[in-house]
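Undergrad: this one's sequence-less:
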């Protein structure tokens, strides 16, 4: 398959966000997009899927997946991107971990200048003056690892913060780990008294997967 998601061998991507009035908003169903009919139909069978009218081209298959959680296998640290990033018309202009610059910045390892206070950091991101979460994980479905690798990417602060434990565990062990991608719901009351709710992706039940067990999964 051609490289369609920025990395060779990826068979598709899953998201839990969509653009609404210029801002990100959570979707209760997951959204799978793939060029493989086999991947689309198998995932639909596993996660109560239905056809979605979200594919941008005739060769793409899009499915809404209705599952509270999706168990996945993350093979190595190379499959986890956990950073804050800021882009401009020139491309990527800032990448850090909240305290120090990350590759490919020329000042890698140096203090990044971001506020230590989380509230100030998020306010700067909302104003476009600071970096926002750029978190991605590449994985195989634990229920069907033979389908190949998929990606999940999110700019939600909650997902960025929960993915930190995955990043640390994979770095310590070298991988692989098994975890569950879940959708959480949060309800808020506005100043006008209106109740609102939104869904956001999260990571749950991260555990190291023995290499022998991972091999059995990937051979399935």
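TA: Yes, it's here. Because the structure is predicted, anything quoted here is derived from the model rather than measured.
Undergrad: switch to C-alpha atoms for all contacts and neighbour counts from now on
TA: Will do.
Undergrad: quick one: buried residues of the longest helix along the chain?
TA: Criterion DSSP state H: the longest helix present in the chain is helix 157-173. Across helix 157-173, burial judged by 16 or more other C-alpha atoms under 10 Å covers 157, 159-160, 163-164, 166-167, 169-170.
Undergrad: Included below, for side-by-side comparison, is a second structure:
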């Protein structure tokens, strides 16, 4: 499955669809934010984090993550399946991705009971009776972002299956869950770079700090996930040896 948000843009080069591959169940998740209770409003507000937050349901994995990336395992919500998390001290970590098929990217508009619009940017992916039919999304990224901001159109849903490099490899399979347009806009480049590597690829996953002043004179600051493909993981291991 691949996003087709560039297929309708005249400046974009069409990207072929790729078959979905099943991977073992992820035992931990990487997140760039969390919900924090606002004592004034009594509501939960989203907070962007400077360092990676890792969720799991296994105390041993939580301890391993903390040893590799800093932080302390903590039970943040006993009602959740992955009820443990580690607020790490690392904004960047080396990971191992096994080809572009380890990346699932699509656009989803969520409703109260689940997705009400799920597409690849040009065609519906679900429900089954609509799959393959034109989704009706606008052709330009600016229009797509505007509709998504007003919750009238779908937003990126990107899942990346990976392992941690080095000593973290034995902790098992993890998953990055991202909704950033900044990653959606370049995810095809990441896939191309992965396809250029034979076998597993060594990559760097970073929360990059972005800061600027917009046209209205307002200071904007946020962090975006960045995936950099470094090369062959087997070659990197051989060089270390």
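TA: Structure's in. What do you need? All values derive from a computational prediction rather than experimental measurement.
Undergrad: what about the closest residue to residue 193 of the second structure other than its chain neighbours, which helix or strand?
TA: Nearest residue to residue 193 of the second structure, sequence neighbours excluded (C-alpha to C-alpha, 6 or more residues apart in numbering): residue 229, at 6.4 Å. If you go by DSSP states H and E, residue 229 of the second structure is part of strand 219-232.
Undergrad: any residues touching the helix or strand following that strand, and which ones?
TA: Per DSSP H and E, strand 219-232 of the second structure leads on to helix 233-240 as the next helix or strand towards the C-terminus. Helix 233-240 of the second structure is contacted from outside by 96, 199-202, using C-alpha atoms under 8 Å, 6 or more residues apart in numbering.
Undergrad: what residue of the second structure matches up with residue 13 of the first structure?
TA: The pairwise alignment with the second structure assigns residue 13 of the first structure to residue 29, based on TM-score structural alignment.
Undergrad: I meant to write residue 176 of the first structure there.
TA: Looks like residue 176 of the first structure aligns to residue 200 there (TM-score structural alignment).
Undergrad: which ones are touching its match?
TA: Residue 200 of the second structure neighbours (C-alpha under 8 Å, 6+ apart): 96-99, 232-234.
Undergrad: any idea where the strands of the second structure begin and end?
TA: Counting by DSSP state E, the second structure has strands at residues 28-38, 43-56, 73-75, 84-87, 92-97, 103-111, 114-119, 124-126, 155-164, 174-178, 201-213, 219-232.
Undergrad: Would you mark the buried spots in the first one?
TA: Looking back up the chat, that one is strand 28-38 of the second structure. 28-33.
Undergrad: Kindly report the same for the second one.
TA: Residues of strand 43-56 of the second structure classed as buried by neighbour count (16+ other C-alpha under 10 Å): 49-56.
Undergrad: Tell me which residue of the second structure matches up with residue 42 of the first structure.
TA: For residue 42 of the first structure, the aligned position in the second structure is occupied by residue 64, per TM-score structural alignment.
Undergrad: Centroid-nearest residue for the second structure?
TA: By C-alpha atoms, centre = their mean, the second structure has its centre lying nearest to residue 178, at 2.8 Å.
Undergrad: Can you tell me, leaving aside adjacent residues, what's nearest to that one?
TA: Nearest one to residue 178 of the second structure, counting by C-alpha to C-alpha, 6+ apart, is residue 158 at 5.1 Å.
Undergrad: Neighbours of that neighbour, how many?
TA: Residues contacting residue 158 of the second structure under the criterion other C-alpha atoms under 10 Å number 23.
Undergrad: Need the counterpart of it in the first structure.
TA: Matched to the first structure by TM-score structural alignment, residue 158 of the second structure sits across from residue 135.
Undergrad: Its match contacts residue 83, doesn't it?
TA: Yes - in this structure residue 135 of the first structure lies within contact range of residue 83 using C-alpha atoms under 8 Å: 6.1 Å.
Undergrad: Which residues are in contact with each of the two?
TA: By C-alpha under 8 Å, 6+ apart, the residues touching both residue 135 of the first structure and residue 83 are residue 160.
Undergrad: roughly how far apart are residue 88 of the second structure and residue 30 of the second structure?
TA: For residue 88 of the second structure, the distance to residue 30 of the second structure equals 10 Å [C-alpha to C-alpha, to the nearest Å].
Undergrad: any common contacting residues for these two?
TA: 52-54.
Undergrad: Hmm, residue 98 of the first structure is touching residue 84, no?
TA: Yes - the criterion here is C-alpha under 8 Å, and residue 98 of the first structure meets it with residue 84 at 6.8 Å.
Undergrad: re the thing from before, run the chain-centre distance for the strand holding residue 229 of the second structure.
TA: In terms of C-alpha atoms, centre = their mean, to the nearest Å, the centre of strand 219-232 of the second structure is found 11 Å from the chain centre.
Undergrad: Same question for stretch 156-165 of the second structure.
TA: 6 Å.
Undergrad: again, but for stretch 203-220 of the first structure
TA: Relative to its chain's centre, stretch 203-220 of the first structure lies at 19 Å (C-alpha atoms, centre = their mean).
Undergrad: Having no further points to raise, I will conclude here.
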